[in-house]
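>>> structural data only, the sequence is not supplied:
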C-alpha cells in the first residue's frame, strides 16, 4: 500500500464519526447527572419552592397578607395565596439571583478542570473526538443541566402550589384574566427563558474551567464572579455599565405575565446571553485548543 493510501486510511480513522459524537454527548450527560453533587444541587433547588410555599402558607394562615411589611420578596409572592400557579413564578424569581447560577457555576466550572484534576482529560482527548467536539459536548451538557434545574424548580413549585393553594384562572400583571391552561403555558415558557438566561454563566464557567487544573478553584471562581457581577449590578454609580452585565435582565421573564407581553427586555436578555456565549465560548475554545494537556 502506498503512502497516499495510508494517509487516506489514517485520515478516515482520525475523522470522528457523527454517531460517536452523539455517544460522547450521551456519556457526558450520564456522567454529569449521576454525580452525587449534581443530585444534591437539584435537591436543594427542589427544596426552595417547598420552603417558600410553606412560609407563605404559615404567614397567611391567620388571615394575614404576605409581604405586608413593605413588599418584601419576589413580585409574584402576594398572588400565591390566590393561585398556587404563582408559586412557580415566585420560586423562579427567588432562585434565579443566586441558587440557579450557583448550581450552573459549579457544573460549568468543573466541566474541564474537574477532568484535569481527576486525571481523565488526557484519556478523553486520546479518543477520536477532538478538543472542539469535547468542548461543545461539555457546554451542551451544562446547558442541559440549566434546563433540568429550571424545570425541577418549576415542577416542585407547581406541586407545592397545587397542594397548599387553590388553582384556577389567574390575573396577569396587567390586570387581565387568563385561563389556567394559558397560565400553565406561560409558566413553561418562563422556565425556558430562565434556562436560556443562564447561558452566559455557563459559557463563563466553561472558560474559567479551561484556565486551571483544579475543579474546586474553577467552581469557586465562577460562583464568585457571578456574585460579584450581581453586586455591581446594584450600584447606582455603575448604571451606564449595568445593561451589559449578564444578570441585568434576568428578571425580565416577569414581562411574560403581562397582557400583551412586553418583549423589549426579554429580547435584550436573550441577545446579551448570546453575546456572552459567543465571547466566552470563543475564549474557552481558543484556550482549550492550544492548551498543553498533561493531566
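Received it, and whenever you're ready, just let me know what you need. A quick note: this is a predicted structure, and the numbers were derived from the prediction, not measured.
>>> switch to C-alpha atoms for all contacts and neighbour counts from now on
OK.
>>> give me the three-state assignment for residue 71.
coil (DSSP: H, G, I helix; E, B strand; the rest coil).
>>> that one: how many residues sit nearby?
Residues lying near residue 71 (other C-alpha atoms under 10 Å) number 11.
>>> without its sequence neighbours, what residue ends up closest to residue 107?
residue 142 (6.5 Å; C-alpha to C-alpha, 6 or more residues apart in numbering).
>>> what's the answer for residue 180, then?
With C-alpha to C-alpha, 6+ apart as the measure, residue 169 is the residue that lies nearest to residue 180, at 4.6 Å, once sequence neighbours are left out.
>>> ok, the one you found to residue 42 distance?
Remark: distance between residue 169 and residue 42 (C-alpha to C-alpha, to the nearest Å) = 30 Å.
>>> cool, and residue 117?
In terms of C-alpha to C-alpha, residue 117 sits 24 Å off from residue 42.
>>> those two: who's more crowded?
Remark: of residue 117 and residue 42, residue 42 carries more neighbours, 20 against 16, as counted by other C-alpha under 10 Å.
>>> tell me the contacts of that one?
Shown in contact with residue 42 (C-alpha atoms under 8 Å, 6 or more residues apart in numbering): 149, 152.
>>> hang on, it in a helix?
Yes: counting by three-state DSSP, residue 42 is found in a helix.
>>> try this one next to it:
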C-alpha cells in the first residue's frame, strides 16, 4: 500500500470518527435509542404485572416465553420493533446524512475541506450503518435489563420444540440483533440516496420511512408474490430462524445478498446524483 493510500485511509477514518461523534453527540440520536430500548421494557413490565400468565399463541411471538426466560423480552422487542420503529429511526438518520448538511449550510464547507464527494458519501453511509447496529443493540439491551430484573433466567422453548438456557439465549439474541442490522442496511442506502435529492432533511426522512411501509404492505399482498423476493423488507422477519434447532442460516444469506443489492444500486444512484449536483449551500 502506497503512502498516498495510507494517507487517504487515515483521513477517511478520522472523518468517520468525527461523523460518529457528531451523530452520537446529538440528543435526538440518544432519544431514539432510548425509545427503542423502552419497547422491550414496556413489554416486560406488562407481562410481569399483568394478572395471570400470557396466553400461549396470542400477542407478539414468544410473549409467553418471557416468564420462563427473561431474555426473551429482547426477542419480543426485536420482533415488535422491526416492522416500524427500527425503520423509522434509521430513516431519520439516513435521511439527514446529506440533506442535513445542505440545510445547515455546511455541505459546501465540508467539500472544500477538502473531503471529496465520494469519500463523504461513504462516510455518511457508514455512520448510518453504525446506527443500524446501535439501534438493534439498544432493543436487545433494554430486553436483557428488564428480563434479568423481573424474570427468572430459566429454560425457554424454541420453535422446533427444543429447550435452551440463558447462555444460549443470549447468543441467539445477539445473532438476531446482527440479522436486524443487516436487514436495515438496504434502507439506509435508500435514505442516503433520498438525502441527495433534497436540501430538506424532513422530506428525505419521510420518503424513506414511507418506502419502508409501502414495501411491507406490498409484501403482504399474495397477488404480488412474484414481487416479494425483490422487496428489501422480504426477509426482515426471518430473525425467527435463529430460534430453531439447529439454526437455519438460509434466510440470513438470502437477506444479506438482497441488502447488498440494494446498497449497491442505491449507492450508485446516490453517487450519480451527488457527484453531478451543484452545491450551493
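That came in fine, so what should we check first? The structure displayed is predicted, hence computed values, not measured ones.
>>> can you get me a residue count around the residue nearest to residue 180 of structure 1?
Residue 169 of structure 1, neighbours per other C-alpha under 10 Å, totals 16.
>>> and it, what's its match in structure 2?
Superposed on structure 2 with TM-score structural alignment, residue 169 of structure 1 falls opposite residue 155.
>>> its match reaches residue 165, doesn't it?
Yes: the pair residue 155 of structure 2 and residue 165 qualifies as a contact (C-alpha atoms under 8 Å) at a distance of 4.7 Å.
>>> which residues are common contacts for these two?
residue 69.
>>> before we move on, what SS does the spatially most central residue of structure 1 have?
Closest residue to the average C-alpha location of structure 1: residue 146 at 3.3 Å, with C-alpha atoms, centre = their mean. Three-state call for residue 146 of structure 1 (three-state DSSP): helix.
>>> measure it to residue 37 of structure 1 for me?
Taking C-alpha to C-alpha, one finds residue 146 of structure 1 at 15 Å from residue 37 of structure 1.
>>> let me see the ranges of the helices in the stretch 151-295 of structure 1.
180-197, 199-209, 215-232, 264-289 (DSSP state H, counting those that start in this stretch).
>>> and those helices, which is most packed in?
Mean neighbours per residue, mean count of other C-alpha atoms under 10 Å, is largest over the helices of the stretch 151-295 of structure 1 for helix 199-209, with a mean of 29.
>>> so that one matches what in structure 2?
Against structure 2, helix 199-209 of structure 1 falls on residues 185-195 (TM-score structural alignment).
>>> after superposing, tell me the mean distance of that stretch to structure 1.
Compared with structure 1 after fitting, stretch 185-195 of structure 2 has a mean deviation of 0.4 Å; criterion: mean C-alpha distance after the TM-score superposition for structure 1.
>>> so what touches that stretch?
87, 90-91, 94-99, 124-125, 128-129, 132, 201, 204-205, 207-208, 212, 232, 259-263, 266-267, 269-270, 273.
>>> stretch 148-165 of structure 2 now?
44-45, 48, 65-71, 147, 166, 243-245.
>>> let's see 6 Å
Where contact means C-alpha atoms under 6 Å, 6 or more residues apart in numbering, the residues beyond stretch 148-165 of structure 2 that reach it are 67-70, 166, 243-245.
>>> just give me the closest of those to residue 182 of structure 2.
Closest approach to residue 182 of structure 2 among the contacts of stretch 148-165 of structure 2 (C-alpha to C-alpha): residue 243, at 17.6 Å.
>>> how much space between that closest one and residue 38 of structure 2?
23 Å.
>>> give the aligned range of stretch 136-155 of structure 1 in structure 2.
Stretch 136-155 of structure 1 corresponds to residues 122-141 of structure 2 when matched by TM-score structural alignment.
>>> next: stretch 269-285 of structure 1.
Under TM-score structural alignment, the match for stretch 269-285 of structure 1 is residues 255-271.
>>> now that stretch on structure 1. Mean distance?
With mean C-alpha distance after the TM-score superposition for structure 1, stretch 255-271 of structure 2 departs from structure 1 by a mean of 0.9 Å once superposed.
>>> and stretch 171-191 of structure 2, how far from the chain's centre?
Relative to the chain's own centre, stretch 171-191 of structure 2 is displaced by 5 Å; criterion: C-alpha atoms, centre = their mean, to the nearest Å.
>>> doesn't residue 75 of structure 1 belong to a strand?
No: assessed with three-state DSSP, residue 75 of structure 1 is coil; it does not lie in a strand.
>>> need the counterpart of it in structure 2.
By TM-score structural alignment, residue 75 of structure 1 lines up with residue 61.
>>> contacting residues for that match?
Shown in contact with residue 61 of structure 2 (C-alpha under 6 Å, 6+ apart): no residues.
>>> roughly how far does it sit from residue 69 of structure 2?
Counting by C-alpha to C-alpha - residue 61 of structure 2 and residue 69 of structure 2 are separated by 14 Å.
>>> and for residue 193 of structure 2?
Applying C-alpha to C-alpha to residue 193 of structure 2 and residue 69 of structure 2 gives a distance of 42 Å.
>>> what's the answer for residue 275 of structure 2, then?
Counting by C-alpha to C-alpha, the gap from residue 275 of structure 2 to residue 69 of structure 2 is 51 Å.
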